[in-house]
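Student: Quick one, what's the 3D model for this:
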Amino acid sequence: MFIRLVFGLLLVCGAAMVTDASECKDTTIGKCGILWCHWTREFAIKYCPKSCNYCHLLPTPTTTTTTTTTPAPLNWNQFTPCSRSCGGGTRYRVPQCTLNNIDTCPRVYQDCKEQPCPLATCPTGENHYYGLRGSCCKPSPSDPCGGNPRPVAGRVFGGQDAMLNQWPFMVRLEIEIAPGQRSLCGANIISKEWAVTAGHCIDGIAANKITAFVAYGTADQLQLSISQVIIHPDYLYPGIDIALIKFSTVLTYNEYVSNICLPNGEETEDDKKCYIVGWGSVQPTPVLLATTLQQAKVRKLPYRFCEQAYSGRTFSGDLTDERVSCAGRVGGGVDACVGDSGGPLACQRCSSCSWYLAAVTSFGPVQCGPAGTPGLYTNVAGKNEAWIRGIVTGLQSGTFGCQ
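Tutor: You can find the predicted model right below:
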């Protein structure tokens, strides 16, 4: 799997708040304009709280003295601060253009601070987030979804083999598109009867032409037929590229077969580390499909970067930050590829170690993994999740997130 930036938003749950507005002031050099307010919420709260109306979110002052580095003002061709201090983030500069407006001229993005974060010491009963070392999460064994029996160690194009029960919600779809011709896609188990996939994988395909495999490659592998295919009523490719398939047999959950959560209100912030998974090609050309499930760690990238990358394409008008996310690296090298469509952009909750389906693998450049053109993923949260819940019953309820 040639597993194919929205800026970092660091959220603090339960922080005490400033009650005296007179304590609130901006700390940047120069003017706190609208660009700074939209850089990241963390940045705006820290450096421009007064101008960006974030005074109410400032922590209550304590007697502890801390030293912070004041960022330089944003000028033409000057890089913004990195959105992360370690573990991989994004920054950009704005070359002067004919528009002569630093807010609207095209941006040049760059990966930054990719060195590993210092090893965090997790409290008793907590684990490191999978594939990360700088933060910890609380396992939620009672959750009805999102379990992962094994810690994640690798990456998909630019990826490596996953362990047999690493991603128990993954489904392999083999689709007969013509006599003797089959295409390959992924899908994601969300209940014992239903899975989410990409609309373009099964658009125009009869249910009896689709074969699903769960626990693929294990002794518990199951081959299932599909009884129903439902494409989103507002289907667009790419854009609203999402569909549901219903298994002809009710699944039994075990070590190798279980479901992934839906977002349930969880917001996937920019530069969050997530995973893409699939059996797609491990090289751009010629196509070489993986025989073993592949996994890759990616960052959710800024929508502005995504928008610039696909500007001028015939479908660019169908793309919005509500509909799609981009993921990978600005510099490329890790991506989804042919055969990975329908698989997950899977992320862990901010409040626990449980996994949720942030988005569905949809579209990307033919070359797979080039610099400057990330893969496109159809967002699940919002209208798409409401559509799913209108069809599939018994899904996890409640609202999650740390805002």
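Student: Only C-alpha atoms from now on, for both contacts and neighbour counts.
Tutor: Noted.
Student: got the residue ranges for the helices in this protein?
Tutor: Per DSSP state H, the chain carries helices over the ranges 34-37, 41-47, 199-202, 303-309, 383-389.
Student: Which one, of those helices, ends up nearest to residue 361?
Tutor: Closest of the helices of the chain to residue 361 is helix 199-202, at 10.3 Å (criterion: CA to CA).
Student: and for comparison, fold this next one:
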Amino acid sequence: MRHHHSFTGAALVFVALFACIVSVYGQCSDGRCVDLAKCRSNFGQLNLIDLRVGVSEDDGGVEGECDHYLQVCCDNDDIIDGVSETTPSVIVSSSTTPRSTTGDSKFLECGYRNPDGVGFRIINGRHNETEFGEFPWMVAILESQTMLDIETQAFICGGSLIAPNVVLTAAHCVHMKEAESLTARAGEWDTKTESETLPYQEQKVQRIIIQPNYNSAVQFNDIALLVLEQPFQPDENVQLICLPPQGAKFDDENCFATGWGKANFHADSYQVILKKVQLPMVEHAQCQEALRGTRLGRNYRLHNSFTCAGGQDGVDTCTGDGGSPLMCPFRGSETRFYQAGIVAWGIGCGTAGVPGVYVKNSMFTEWINQELQKLGVNDDLFD
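Tutor: The predicted structure is shown next:
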């Protein structure tokens, strides 16, 4: 019996050791896990990225060849180490719109979305994640903060790129802020990694221009411009959004809003990957009536500087999305967009029958254009 037990124990140890070897070396046995852009064999390929990789099994995760969803198992001979070797600025884009900016110092026409992403496409998304570079005008606004002599950058709001050196956002995001404490980050997607196929870009804010009629007490005319110290450089993940014509209406449109805000009002943390929600626009009088059914009361009047969207259960922008763009398509187009609004405020998040409230951008197009002219922004910057 003792010999039998000894053999069984040895067998169990061998099986456990073999399983361990398989789990370690079976994932990427023919090479090494590297970022997508560091593997030559990936160039010209459309990569499908499974967002479940690296997520715990309890949360629906799956095991992949590599531990991180933005890495690929690459043959050792194809790995590009260091920065001495030139790599393509973009691996591949599955968008049908020509958007290569390699070696080009000009931005393309405004408002073109990359519906299939840039460099890779995600599969098994679970939380309305955008594709990488899908909305290339999206900007994260960061504020420098110091705690215990350690300086960090805290995310405070979203914004959108309307000129190479100008970001559009909500006034409530930057009211009472010092320009030198703010940084604009364009081309960001997953805030917890830098393994995307194109890097984000950062520029310091030089000046804050708040709409002269902004009322901080009631948030009327809640719009502002951030003028940057240096312009962003155009790339597939860094482009511009179109401003709507003065007075344009989008009442019958289905539009998109994007942001890194919380999934719901009681969530503890911000989203990691940029999210999108599709929202129907809500006519002004209908929105006002819906808001009167909330704690605002029956006498509430919705100011004409606001527009509304949403009102569907569980589908909405939320805390942390302030300043982010609400985008509506050009008539007859699924890939080109105007920025119809800016995330302003709401009663809760995702409450059925209660739309979210946005700045009505078409009311301010003339003011924005006047400010851009003062800054010397001109058509020579664009294709």
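Student: possible to save the helices of the first structure as a markdown table with mean neighbour count?
Tutor: Output for the helices of the first structure, formatted as a markdown table (neighbours: other CA atoms under 10 Å):
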| stretch | mean neighbour count |
| --- | --- |
| helix 34-37 | 16 |
| helix 41-47 | 21 |
| helix 199-202 | 24 |
| helix 303-309 | 19 |
| helix 383-389 | 16 |
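Student: so can I have a markdown table of the ones you listed showing distance to residue 259 of the first structure?
Tutor: Output for the helices of the first structure, formatted as a markdown table (distance: least, CA to CA, whole Å):
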| stretch | distance to residue 259 of the first structure |
| --- | --- |
| helix 34-37 | 38 |
| helix 41-47 | 32 |
| helix 199-202 | 20 |
| helix 303-309 | 28 |
| helix 383-389 | 14 |
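Student: Can you get me a residue count around the closest residue to residue 303 of the second structure other than its chain neighbours?
Tutor: Leaving aside its sequence neighbours, residue 303 of the second structure sits nearest to residue 220 (CA to CA, 6 or more residues apart in numbering; 6.9 Å). Residue 220 of the second structure has 20 neighbouring residues, counting by other CA atoms under 10 Å.
Student: Tell me the residue in the first structure aligned with residue 220 of the second structure.
Tutor: Alignment note (TM-score structural alignment): residue 220 of the second structure maps to residue 239 of the first structure.
Student: how about the nearest residue to residue 220 of the first structure, chain neighbours excluded?
Tutor: Leaving aside its sequence neighbours, residue 220 of the first structure sits nearest to residue 256 (CA to CA, 6+ apart; 7.4 Å).
Student: The second structure: which residue goes with the one you found?
Tutor: Under the alignment (TM-score structural alignment), residue 256 of the first structure pairs with residue 237 of the second structure.
Student: Its match contacts residue 196, correct?
Tutor: No. Using CA atoms under 8 Å, residue 237 of the second structure is not in contact with residue 196; the gap is 10.4 Å.
Student: which one of those two has more residues nearby?
Tutor: Shown here are residue 237 of the second structure and residue 196; by other CA under 10 Å, residue 237 has more neighbours (28 against 21).
Student: Tell me who's in contact with that one.
Tutor: Residues near residue 237 of the second structure by CA atoms under 8 Å, 6 or more residues apart in numbering: 118, 132-137, 186-187, 198.
Student: returning to that earlier point: please determine how far the residue nearest to residue 220 of the first structure is located from residue 151 of the first structure.
Tutor: Relative to residue 151 of the first structure, residue 256 of the first structure is positioned 14 Å away (CA to CA, to the nearest Å).
Student: now residue 360 of the first structure
Tutor: Counting by CA to CA, the gap from residue 360 of the first structure to residue 151 of the first structure is 22 Å.
Student: Check residue 335 of the first structure too.
Tutor: Plainly put, residue 335 of the first structure is 21 Å away from residue 151 of the first structure if you go by CA to CA.
Student: okay, these two: which has more neighbours?
Tutor: residue 335 (35 against 13).
Student: In the second structure, what residue corresponds to residue 340 of the first structure?
Tutor: Using TM-score structural alignment, residue 340 of the first structure pairs with residue 321 in the second structure.
Student: just to revisit the earlier point, quick check, nearest of the contacts of residue 237 of the second structure to residue 352 of the second structure?
Tutor: Among those, residue 135 lies closest to residue 352 of the second structure (CA to CA), at 26.7 Å.
Student: corresponding residue for residue 282 of the second structure in the first structure?
Tutor: Alignment of residue 282 of the second structure against the first structure is given by TM-score structural alignment, with residue 301 as its counterpart.
Student: Report how many residues lie close to that match.
Tutor: Counted with other CA under 10 Å, the neighbours of residue 301 of the first structure add up to 28.
Student: ok, the residue nearest to residue 236 of the first structure when sequence neighbours are not counted - how many residues close by?
Tutor: Distances taken as CA to CA, 6+ apart put residue 318 closest to residue 236 of the first structure, at 7.6 Å, once the chain neighbours are dropped. Other residues near residue 318 of the first structure number 13, with proximity taken as other CA under 10 Å.
Student: Other residues contacting stretch 381-401 of the first structure?
Tutor: Contacts of stretch 381-401 of the first structure (CA under 8 Å, 6+ apart): 144-145, 190-191, 194, 232, 242, 244, 261-267, 322, 349-351, 358-359.
Student: which among those residues end up buried?
Tutor: Neighbour-count burial (16 or more other CA atoms under 10 Å) applied to those gives 144-145, 190-191, 194, 232, 242, 244, 261-264, 266-267, 322, 349-351, 358-359.
Student: taking those residues one by one, which sit in strands?
Tutor: The strands, defined by DSSP state E, take in 194, 244, 358-359 from those.
Student: Please point out which parts of stretch 168-185 of the second structure sit buried.
Tutor: Neighbour-count burial for stretch 168-185 of the second structure, counted by 16+ other CA under 10 Å, picks out 168-175, 179, 182-185.
Student: burial of the residue nearest to residue 50 of the second structure when sequence neighbours are not counted, as a residue count?
Tutor: Distances taken as CA to CA, 6+ apart put residue 123 closest to residue 50 of the second structure, at 5.0 Å, once the chain neighbours are dropped. Using other CA under 10 Å, residue 123 of the second structure has 12 other residues around it.
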